[in-house]
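*Asks:* Structure for the following, please:
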Amino acid sequence: MMNVFTEVGDAVLVNDPVYTPFMSKVEQNGRTLITSSLQESEGKYHLDLADIEAKIIEHDVKLYLVCNPQNPGGRVWTADELNAVLDLCKKHDVAIVSDEIHQDLTLRGHTFTPFLTLAQGYEHKVVSLTSMTKTFNIAGIKGSLIFAKDAALIEKISLQQQLNDEYELNLFAYTAMHSAYREGGEWLAQLLVYIEDNIEFTLDFLADKLPKIKVMRPEASYLIWLDCSAYSQDDEQLYDILRAAKVELNAGIKYGEEGHLKMRINVACPRMLLEAGLARMVMAFEGLGG
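*Replies:* Model prediction:
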């Protein structure tokens, strides 16, 4: 998508914090990385629309990479929020690529809105990306989907795929994708119940045993964003404290400067394993005033 919508040196906007490849792929492709920090209030992230527009104008941004549902914060952006982003991008002629890979894991009480459903009249500048690999835990097949509506844009994407030698799925990936989407509905429904139960267990456990950790309740997926600043003011030390207790969480600083002193925990695992990991977190922090 980088070569479809931008040239080398162009500015590409992402939010901070965000899944690490959003930032690394921009720079690896020779583009200029521009970040707009998400704002936290009422226990969840919000888009700073004023800052987004200011960055677009200041840096002549050509492409905005949207993460919805948001990783690592777990927000499912509302239709109103996405429409506000769309209005800004239309105003300044900015293309939008929306990574929607966690969409199938939207949790109860929240509604996922595909960006393309809002893009009437701007379809030539909007692409949505997704895959079954997060939902069904089959990332090894290297299969994904690109959604676009504009015929000329589709042709341009197809040409770029051919240039990248990535035009066709292998047979194994095709079979896995077909099976997952055609026959995985019941399994997914049961998975969501299990994930939601694990999320509630984790929130209750942390509130009881480690109340100084500020927890961001996810609206989608199996990832929970933890503010651990009460226990350390150094990212490396925080990671080492947990690692010493044999707990492997994702260091928040890898997701941008706004991830300072935060950690990301994955609760898509058997309850027994989750309980053991959380107990080790208590052991790690109990000597620090936990």
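*Asks:* Please make it C-alpha for all contacts and neighbour counts, starting now.
*Replies:* OK.
*Asks:* For this structure, give the helix that spans the most residues.
*Replies:* In the chain, assigned by DSSP state H, the helix with the most residues is helix 185-209.
*Asks:* Could you list the buried residues of it?
*Replies:* For helix 185-209, the neighbour count (16 or more other CA atoms under 10 Å) marks 188, 191-192, 194-196, 198-199, 201-203, 205-206 as buried.
*Asks:* Need the contact partners of the helix or strand hosting K91.
*Replies:* Per DSSP states H and E, K91 falls inside helix 79-92. Residues outside helix 79-92 that contact it (CA atoms under 8 Å, 6 or more residues apart in numbering): 47, 49, 53, 56-57, 95-96, 113, 115, 118-119, 122.
*Asks:* any idea which of those residues has the most stuff around it?
*Replies:* I96 (29 neighbours; other CA atoms under 10 Å).
*Asks:* Over to stretch 2-20 now: how far is its first residue from its last?
*Replies:* 16 Å (CA to CA, to the nearest Å).
*Asks:* what's the answer for stretch 33-46, then?
*Replies:* So stretch 33-46: terminal residues 20 Å apart, CA to CA.
*Asks:* One more, please, to line up against the first structure:
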Amino acid sequence: MYDFTTFKPRRGIGAEKWSTFERQAVDNPDLAPYSIADMEFPAAPEITAALKEAADFGIYGYTVADSSYRDAVCAWMDRRHGWAVEPTWIFQTYGVVPAMNLALHALTAPGDAVIIQPPVYPPFRAVVTSTGRRVLENPLRVKDGRYEMDLEGLEALARRSEAKVFFLCSPHNPVGRVWTRRELQAAADICAANGVTVFSDEIHADFVHPGSVHIPFAALDGPAARECIVGTSASKSFNLAGLVTANIIVSDPDLRARLTGKVVGYTGEYTNYFGLAATRAAYEQGEPWLEALLEVIRGNYDYCKNFMAEKFPSVTVYPLEGTYLLWADFNSLGLEPAELERFMVEHQLYLDEGYLFGTGGAGFERINLACPRQCLTAAMERLDAAAAEFGFKR
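*Replies:* Predicted coordinates for the structure are as follows:
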């Protein structure tokens, strides 16, 4: 019913993920990048139809979310995640990262500190440092082949007087964890006991694979859950990142007032006309497309995992509980991070290098699985041939 096999190169349209090819004058038309977390799939046809209808209307003035839009968001959260959201809890920004910036300006002062859990999505650190705040690292740790939170370390950091905010990535990018209720509740209790506000980035919440369940942080028990900020968007789920529309959900009225009081100065009071139309169509009509997509992502993960097990048994591929991003440890190849990056690029493998994600990421690669299978097959075959040529330890 849906097409997840056609490959549509995105050169020449301003796609950031594809700009590497332009900068490096790469002219092979069969190549695809496997880096930045948007997809190489067209959006659901229901969304395209809604955008065409919105375009045909012909007036694109200042736009705010209306009640039908808010109702669509609330219905999606209830249906997909069992989370009862009130329409008044929602406000818009151009993205979750801009909302993180807004939160730091609303809730902290220069010199205050923010807790992050590396290896983690690079803007978590960049937002903190660019606003004159300090980073407190609570690195994830690996136990029995699976990442977990260091809750004792989190508590030690939360007790520090300068710690004001905790940036939680849930599901976690890049390691692919979907946190359990027990893990989230423990983190919530620590933050509540120490007056640390949680900003939970849940942009990958719709990409949860069998055996895991996404728990919205705000659906937990206790004051930290009631007084948290949840960042969501249809951008990852439905490949709408270029429409720069995110929903920030805050149930506590005082906290919401502090945040929305900064909106005009930091993210603007209006939103994207087409982003609202696309998000509403996604949440009202796009669920069958998303379910079909999840099957494709799981198939792509299984293919890459099995390929690595056969061809590169020393490379650890971590379990994919959530997201569409494979996280793999290539340190066994014996290359320094810069050498690993050079090796990948020289063999036309454009991945996200693990060092970009901070502590614990060096020697890893993040591979975007949201592309037609033939793209992944071509990449894995190039990797195999290149490794054979150089005689790398497998």
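*Asks:* quick revisit: so which of the contacts of helix 79-92 of structure 1 is the closest to C269 of structure 1?
*Replies:* For these, the minimum distance to C269 of structure 1 (CA to CA) is 27.1 Å, reached by T113.
*Asks:* tell me, what residue is most central in structure 1?
*Replies:* N71 (2.4 Å; CA atoms, centre = their mean).
*Asks:* Same question for it, what's its three-state structure.
*Replies:* Here N71 of structure 1 is recorded as coil under DSSP: H, G, I helix; E, B strand; the rest coil.
*Asks:* So for E258 of structure 1, what's the nearest residue that isn't a sequence neighbour?
*Replies:* With CA to CA, 6 or more residues apart in numbering as the criterion, E258 of structure 1 has its nearest non-adjacent residue at 5.3 Å, and that residue is P17.
*Asks:* I am assuming that neighbour contacts L38, so please confirm or correct that.
*Replies:* Yes - counting by CA atoms under 8 Å, L38 is a contact partner of P17 of structure 1 at 7.0 Å.
*Asks:* intersection of neighbour lists for those two?
*Replies:* Joint contacts of P17 of structure 1 and L38 (CA under 8 Å, 6+ apart) are E258.
*Asks:* Just want to know which of these two has more residues nearby.
*Replies:* P17 (26 against 21).
*Asks:* aligned partner of M23 of structure 1 in structure 2?
*Replies:* Superposed on structure 2 with TM-score structural alignment, M23 of structure 1 falls opposite R125.
*Asks:* Its match - that's part of a strand, no?
*Replies:* No - R125 of structure 2: not assigned to a strand; according to three-state DSSP it is helix.
*Asks:* What residues does it make contact with?
*Replies:* 116, 135.
*Asks:* please redo it, this time with the cut-off set to 10 Å
*Replies:* By CA atoms under 10 Å, 6 or more residues apart in numbering, the contact set of R125 of structure 2 is 114-118, 133-137, 167, 357-358.
*Asks:* Same check on K393 of structure 2?
*Replies:* Here K393 of structure 2 is in contact with 312-314, 332-334, 387 (criterion: CA under 10 Å, 6+ apart).
*Asks:* now, which of those lie within helices?
*Replies:* Filtering the contacts of K393 of structure 2 for helices - DSSP H - leaves A387.
*Asks:* overlap between the contacts of K393 of structure 2 and structure 1?
*Replies:* Retained contacts for these in structure 1, judged by both residues aligned by TM-score structural alignment, their matches' CA atoms under 10 Å, are 312, 314, 332-333, 387.
*Asks:* quick one on the thing from earlier: state the distance from the residue nearest to the centre of structure 1 to I157 of structure 1.
*Replies:* From N71 of structure 1 to I157 of structure 1 the distance is 25 Å (CA to CA).
*Asks:* picking that back up, whichever of the contacts of K393 of structure 2 count as buried, I'd like them selected in ChimeraX; how would that read?
*Replies:* In ChimeraX, this line selects whichever of the contacts of K393 of structure 2 come out buried by 16+ other CA under 10 Å:
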select :312,314,333,387
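*Asks:* Please name every helix or strand in contact with the helix or strand containing C375 of structure 2.
*Replies:* According to DSSP H and E, C375 of structure 2 maps onto helix 373-390. Packed against helix 373-390 of structure 2 by the contact rule (3 or more CA pairs under 10 Å, 6 or more residues apart in numbering; DSSP states H and E) you find helix 287-311, helix 337-346.
*Asks:* CSV for those helices, including distance to D189 of structure 2?
*Replies:* Formatted as CSV, those follow (distance: least, CA to CA, whole Å):
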stretch, distance to D189 of structure 2
helix 287-311, 33
helix 337-346, 37
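*Asks:* which stretch among these comes nearest N368 of structure 2?
*Replies:* helix 287-311 (9.7 Å).
*Asks:* isn't N306 of structure 2 right next to P313, touching?
*Replies:* Yes - contact criterion CA atoms under 10 Å: N306 of structure 2 and P313 qualify, at 9.5 Å.
*Asks:* where's the counterpart of I248 of structure 2 in structure 1 relative to N164 of structure 1, distance?
*Replies:* In structure 1, the residue matched to I248 of structure 2 (TM-score structural alignment) is I146. Here I146 of structure 1 is placed at a distance of 15 Å from N164 of structure 1 (CA to CA).
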